[in-house]
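Colleague: Next comes the sequence, and after it the predicted model I'd like to discuss.
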Amino acid sequence: MIIYLALINYIAFIMMKRDKRKAEKQKWRTPEAHLWLVALIGGAFGATLAMFQFRHKTRHLLFRFGLPLLTIVQIGLIIYYFN
């Protein structure tokens, strides 16, 4: 479980970083649905970290408030699971 969570959060972080770089270069972007899917299956922390580190999607209210909220929920579920 720990390996899965580390991997999915790494993937989410890299996806957000690449999407930011593509946005800067006016290239094809990663669909928001894909970013949300990876966040929902456990990568919310990585996506949130990348969002604030790269200042990506911070103008979108759903991302700015939804990802941190999803992160809190997922951390709560992880604590519940391991206790």
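Modeller: Arrived safely, thanks for sending.

Colleague: hey, let's count contacts and neighbours off CA atoms from now on
Modeller: OK.

Colleague: And the residue nearest the centre of the chain?
Modeller: residue 47 (1.8 Å; CA atoms, centre = their mean).

Colleague: Relative to residue 32, how far out is that one?
Modeller: 12 Å (CA to CA, to the nearest Å).

Colleague: these two touch, right, the residue nearest to the centre of the chain and residue 39?
Modeller: Yes - counting by CA atoms under 8 Å, residue 47 does reach residue 39; the two are 6.4 Å apart.

Colleague: Pull up the overlap in contacts between those two.
Modeller: 9, 12, 67 (CA atoms under 8 Å, 6 or more residues apart in numbering).

Colleague: this is the other structure I want to compare:
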Amino acid sequence: MTIHQRAPRRARNVFLQRLPLWLAALFALALALAAVLAYLPPALLFWPAFTSVVCLVLYARDKYAAVKDRWRTPELTLHLWSLLGGWPGAALGQRLFNHKTSKRSFRVVFWCTVIANSALIAWGLGSADGRDALREVAVQIEHWLARLDALAGP
């Protein structure tokens, strides 16, 4: 192959296929580090983990439904959960189940949810107003978790 020839399509796409997983791992590491350094309330680590698990389950269910020709999860639902913080689970679901990886319009919206969610977290960590908003969200999550714990009983 000469210098001016392009690499085979599959070889070029390997990096792009793995990029969401690397970004999800980097995102999780950054959130954990922010919590350890007290920039982020520890309760906020629960939310991305929860929404990621929900996204992963939705992708698994949707892939199963696609294979069995059954009712599918609406794309809007997948995108909303991704936007709410579950994009790392969505990225994992796309990779594990080879699902929603070829439809260009879906991938574009998925990347928009990643950027929007990451920008929101960056704003939350980088500004006084953002940190106050994140603290308030953390308080709400802690109350919600306490209610769930009370419902579970002893």
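Modeller: Done, it's in. This structure is a prediction, so every number in the text was calculated from the model and none was measured.

Colleague: so where do the helices sit in structure 1?
Modeller: 2-24, 32-38, 44-54, 61-82 (DSSP state H).

Colleague: and the ones you listed, which is most packed in?
Modeller: helix 44-54 (a mean of 22; mean count of other CA atoms under 10 Å).

Colleague: Could you report the neighbour count for the aligned residue in structure 2 for residue 40 of structure 1?
Modeller: Using TM-score structural alignment, the equivalent of residue 40 of structure 1 in structure 2 is residue 83. For residue 83 of structure 2, the neighbour count with other CA atoms under 10 Å is 21.

Colleague: residues contacting residue 83 of structure 2?
Modeller: Residue 83 of structure 2 neighbours (CA under 8 Å, 6+ apart): 113-114, 116-117.

Colleague: Just give me which of these are shared by structure 1.
Modeller: Contacts conserved in structure 1 for these, using both residues aligned by TM-score structural alignment, their matches' CA atoms under 8 Å: residue 113.

Colleague: In a markdown table: the contacts of residue 83 of structure 2, plus distance to residue 48 of structure 2.
Modeller: Formatted as a markdown table, the contacts of residue 83 of structure 2 follow (distance: CA to CA, whole Å):
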| residue | distance to residue 48 of structure 2 |
| --- | --- |
| 113 | 13 |
| 114 | 12 |
| 116 | 14 |
| 117 | 10 |
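
Colleague: what range in structure 1 matches the longest helix anywhere in structure 2?
Modeller: Looking across structure 2 with DSSP H, the single longest helix is helix 9-36. Helix 9-36 of structure 2 corresponds to no residues in structure 1, going by TM-score structural alignment.

Colleague: Show me what that helix is packed against.
Modeller: Secondary-structure packing of helix 9-36 of structure 2 (3 or more CA pairs under 8 Å, 6 or more residues apart in numbering; DSSP states H and E): helix 87-97.

Colleague: List the superposition-based mean deviation of the helix it packs on with respect to structure 1.
Modeller: Compared with structure 1 after fitting, helix 87-97 of structure 2 has a mean deviation of 0.9 Å; criterion: mean CA distance after the TM-score superposition for structure 1.

Colleague: show me what contacts residue 73 of structure 2?
Modeller: 58, 61-62.

Colleague: now do 10 Å
Modeller: By CA atoms under 10 Å, 6 or more residues apart in numbering, the contact set of residue 73 of structure 2 is 58-59, 61-63, 65-66.
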